[in-house]
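Peer 1: with the input below, show me the fold.
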Amino acid sequence: MSANVAFTFRVTGIEDEARAQAVVEELRELMRDESIGRQVTVGIRQEDGVHVVTGGTDFPLSVSRAHLWCPEFEKSVAWYAKEAAPSAVCAVEWSYPDEQR
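Peer 2: From the prediction side, this is the model:
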């Protein structure tokens, strides 16, 4: 069964701008691998002088077997981010628009 899901993520603990850009590239690769590259925005923000990578869906995605996919996707976000910045800390927040009606 599929579900409509939306998500945002934040990656903190990044040492410098070069590492932040590397995290962006890694996460864009993940989005392409998951075939959602055109539906997810990924970028860098500065918060109190610290580089933070943020991103999320531009609109809800229809995901088959979302109850299995979502936890695995969270693990993948962390793994890809840590490939570029070993000290990275990742947080993913989910929303389910169909349940909010």
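Peer 1: hey, let's count contacts and neighbours off CA atoms from now on
Peer 2: OK.
Peer 1: the longest helix anywhere in the chain packs against which elements?
Peer 2: Under DSSP state H, the helix in the chain containing the largest number of residues is helix 66-84. When contacts are defined as 3 or more CA pairs under 8 Å, 6 or more residues apart in numbering; DSSP states H and E, helix 66-84 sits against strand 2-12, helix 17-33, strand 89-95.
Peer 1: quick one, the shortest one and helix 66-84 angle?
Peer 2: Using axes from the mean of the first three to the mean of the last three CA atoms, to 10 degrees, the inter-axis angle of strand 89-95 relative to helix 66-84 is 150 degrees.
Peer 1: so what does strand 89-95 touch, helix or strand wise?
Peer 2: Strand 89-95 packs on strand 2-12, helix 66-84, going by 3+ CA pairs under 8 Å, 6+ apart.
Peer 1: packed most tightly, which of the ones you listed would that be?
Peer 2: Ranked by mean neighbour count, the helices and strands packed on strand 89-95 are led by strand 2-12 with a mean of 18 (mean count of other CA atoms under 10 Å).
Peer 1: could you also give me the structure for this next sequence, so I can compare it with the first?
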Amino acid sequence: MSVNIDLEITVTGPLDAEQAERIADALNDVAQDEGIQHDISFVVDEWEGRIEVVGGTEYPLIITRFGQWQPTFESRVHGAVQAVALAAKADIKWGYPDDED
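Peer 2: All right, here's what the predicted structure looks like:
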């Protein structure tokens, strides 16, 4: 069964610009490996003096077997972030647009 999913990821922590760029590249690689690179991309942003990495879908993703895919995807996201900066934290938010009515 397929599910429509909104996705937003924000990486925060004590990041410098070089770490943030490396994290954005790593997360873009994860997206490409998952075949969602056309649906989400990650960029470095500065918010209230903090550097963070952000990415989100503009339109819902259609995911088959979401319950099986989600934990693996989240693990890959956290692994990619931790490989660059151990103190960084990835906040993954899922939305379910079909349930919003």
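Peer 1: just tell me which of the helices and strands packed on helix 66-84 of the first structure ends up closest to residue 56 of the first structure.
Peer 2: strand 2-12 (3.9 Å; CA to CA).
Peer 1: mean per-residue distance, the closest one to the second structure?
Peer 2: For strand 2-12 of the first structure, the mean distance from the matching residues in the second structure following superposition reads 0.6 Å, by mean CA distance after the TM-score superposition for the first structure.
Peer 1: now the nearest residue to residue 76 of the second structure once chain neighbours are set aside: how far from residue 78 of the second structure?
Peer 2: In space, and not counting its chain neighbours, residue 76 of the second structure is closest to residue 30: 7.1 Å by CA to CA, 6 or more residues apart in numbering. The gap separating residue 30 of the second structure from residue 78 of the second structure is 11 Å, by CA to CA, to the nearest Å.
Peer 1: as a markdown table, the helices and strands packed on helix 66-84 of the first structure with distance to residue 50 of the first structure would be great.
Peer 2: A markdown table is the format used below for those (distance: least, CA to CA, whole Å):
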| stretch | distance to residue 50 of the first structure |
| --- | --- |
| strand 2-12 | 8 |
| helix 17-33 | 9 |
| strand 89-95 | 13 |
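Peer 1: who wins for proximity to residue 48 of the first structure among those?
Peer 2: That would be strand 2-12 among these, by CA to CA, at 12.0 Å.
Peer 1: the closest one vs helix 17-33, what angle?
Peer 2: Strand 2-12 of the first structure and helix 17-33 meet at an angle of 170 degrees, taking the same axes, to 10 degrees as the criterion.
Peer 1: and the contacts of strand 2-12 of the first structure?
Peer 2: 51-57, 59-66, 81, 88-98 (CA atoms under 8 Å, 6 or more residues apart in numbering).
Peer 1: one more: stretch 13-32 of the second structure?
Peer 2: 37, 40-44, 50-53, 76-77, 80-81, 84-85, 87-89.
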